[in-house]
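Trainee: Pasting the sequence and the predicted coordinates here, then a few questions.
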Amino acid sequence: MIVITIDQRRSRSGPDKVETLLRHLVEHYSTERGFERTAGDEIQGVLSDGAVAVALALDVAGTGEWSVGIGVGAVQTPMPAQTRAGRGPAFEHARVAVERAKSSSGSLALAGTGMEAERLEAELQLVALVNARRTESSAEAGMLVSQGLTQQQVATRLDISQQAVSARLSSGLWYEAGRLTELAGAALHRYSIYMEEG
């Protein structure tokens, strides 16, 4: 199973953003146990789909407002209805990960046992850094492509040439990061199943 713990960054100097994030997560991501506030400005949820977990983690970490910890492992069953009542190694790993995420690349960390956890963390941190370092114009073009528009449609929407769209996507490493994200999601899914089965 995959447990994600998310902690608001610089919460003492800004407003509480937890409720806004909780609404966003409910609207966009499916979970085994929904995200809920566990303490202060921290929330936690349980997922079984690696691809969804990766997309969610990168989405939230990419805002720059949250530290995201992914924990992988078994959970005690039957799982309680409320996330905060859950127990097991996945929850423990998520706690370790979110603490490390506060000073990690891309504000994201992953914890589990074995080298697979380290490899997955490195991949996700790399993607998070690529995402964070894109220019505004590259991010704009990439988001439109990710919504299903063709390069020609993006060019029309942005009133630029198709060559300019291609250049923006290339400079932002959109296809490369997207492929690595896809592979990391599949790998996380396999790893979580393996860890849960022991």
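Mentor: Alright, I've got the coordinates.
Trainee: only C-alpha atoms for contact and neighbour calcs from this point on.
Mentor: Noted.
Trainee: State the three-state secondary structure for residue 103.
Mentor: coil (DSSP: H, G, I helix; E, B strand; the rest coil).
Trainee: cool, and residue 7?
Mentor: From three-state DSSP, the assignment for residue 7 is strand.
Trainee: Contacts only, for the nearest residue to it once chain neighbours are set aside.
Mentor: Distances taken as Cα to Cα, 6 or more residues apart in numbering place residue 42 nearest to residue 7, at 4.4 Å, with adjacent residues excluded. By Cα atoms under 8 Å, 6 or more residues apart in numbering, residue 42 lies in contact with 5, 6, 7, 8, 18.
Trainee: Show me what the helix or strand where residue 184 lies is packed up against.
Mentor: If you go by DSSP states H and E, residue 184 is part of helix 174-197. For helix 174-197, the elements it packs on are helix 50-61, strand 66-72, helix 115-132, judged by 3 or more Cα pairs under 8 Å, 6 or more residues apart in numbering; DSSP states H and E.
Trainee: Second structure for comparison follows:
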Amino acid sequence: MPSVIVLTVDQRGSRHSEDLIPDALERLAPLPTLLAFERTAGDELQGVLDDPDAVAAALGELLRADAWYVGIGVGPVEEPLPDHARAGRGPAYLQARAAVSGAKTSPWHVRVAADHWAGRALETTLWLWAAVLARRTARGWEVADLVAQGLSYAEAGNRLRISQSAVSQRAQAAGIVEARRAEELAAVLARTLLEEER
């Protein structure tokens, strides 16, 4: 059975807010997955990944929305793989289910279930990353999104019609460097977990 990372994600406060699943699926669709993200039931979605960089990118999208309980399970899944994520079985699915339940009472609504030191390290990284993103303003996101597209601070300033110095100040306040480092570390830890499980 191959080792993978299963993300089970449940919308917070879904009874009192709009359905966020369609937007989340659209944002997650470009990422390389073993089994694509899809709605599993009601206000929940699930995806199966074996690419550490895609895991980190998916987690970044979910943390940005600040609207989800995120459960991360690491381990094997039964083969042959089904056509849909919701039809899969195996220890990674069970861990992700336990993790999303635990996320409901955990800091920053994220839990990682993995029998390895890197699981706790990944969970800690995600909590710190979420704390950085939580303080980011709309202006900070403007700069962060432009920089993520590959623009320099000068180019971002031209686009926003502000000075390069103002862009730099917004970037610092938005924690752009810190968030980038968190994403890089999340990918490294995801890779460590996948390699350890194999």
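Mentor: Now that the structure is in, tell me what you want to look at. Predicted model, so just to flag it, every value in this text is computed and none were measured.
Trainee: So which of the contacts of residue 42 of the first structure wins on neighbours?
Mentor: Most neighbours among these, by other Cα atoms under 10 Å: residue 6, with 31 neighbours.
Trainee: how about it, what's its partner in the second structure?
Mentor: Residue pairing (TM-score structural alignment): residue 6 of the first structure is matched to residue 9 of the second structure.
Trainee: go on, residue 37 of the first structure?
Mentor: In the second structure, residue 37 of the first structure lands on residue 39 (TM-score structural alignment).
Trainee: so which helix or strand takes in that match?
Mentor: Going by DSSP H and E, residue 39 of the second structure is in strand 35-41.
Trainee: Give me the mean distance between that strand and the first structure.
Mentor: Compared with the first structure after the fit, strand 35-41 of the second structure shows a mean deviation of 1.8 Å (mean Cα distance after the TM-score superposition for the first structure).
Trainee: The helix or strand just after that strand vs the first structure, average offset?
Mentor: Using DSSP H and E, the helix or strand that follows strand 35-41 of the second structure in sequence is strand 44-49. In the superposition against the first structure, strand 44-49 of the second structure averages 0.9 Å from its aligned positions (mean Cα distance after the TM-score superposition for the first structure).
Trainee: Quick check, residue 144 of the second structure in contact with residue 178.
Mentor: No - using Cα atoms under 8 Å, residue 144 of the second structure is not in contact with residue 178; the gap is 11.5 Å.
Trainee: okay, the two: which has more neighbours?
Mentor: For residue 144 of the second structure versus residue 178, neighbours defined as other Cα under 10 Å are more numerous around residue 144 (24 against 15).
Trainee: Just tell me what the more buried one corresponds to in the first structure.
Mentor: Looks like residue 144 of the second structure aligns to residue 142 there (TM-score structural alignment).
Trainee: now the host helix or strand of its match against helix 174-197, angle please.
Mentor: Taking DSSP H and E as the definition, residue 142 of the first structure sits inside helix 136-146. Interaxial angle, helix 136-146 of the first structure versus helix 174-197 (axes from the mean of the first three to the mean of the last three Cα atoms, to 10 degrees): 60 degrees.
Trainee: Tell me the gap between helix 136-146 of the first structure and the middle of its chain.
Mentor: 18 Å (Cα atoms, centre = their mean, to the nearest Å).
Trainee: Show me what residue 73 of the second structure aligns to in the first structure.
Mentor: Checking TM-score structural alignment: residue 73 of the second structure goes with residue 71.
Trainee: do residue 92 of the second structure as well
Mentor: Match for residue 92 of the second structure (TM-score structural alignment): residue 90.
Trainee: That match touches residue 1, doesn't it?
Mentor: Yes - using Cα under 8 Å, residue 90 of the first structure makes contact with residue 1 at a distance of 6.7 Å.
Trainee: Now for those two: what residues contact both?
Mentor: With Cα under 8 Å, 6+ apart, residue 90 of the first structure and residue 1 have common neighbours 72, 73, 74, 75.
Trainee: Now flag whichever of the residues you listed is closest to residue 104 of the first structure.
Mentor: Residue 104 of the first structure has its nearest neighbour among these in residue 72, at 17.9 Å by Cα to Cα.
Trainee: need the contact list for that closest one.
Mentor: So residue 72 of the first structure contacts 1-3, 89-91, 93-94, 110-112, 191-192, 195 (Cα under 8 Å, 6+ apart).
Trainee: Now tell me what touches the helix holding residue 142 of the first structure from outside.
Mentor: 151, 154, 165, 168, 169, 171, 172, 174.
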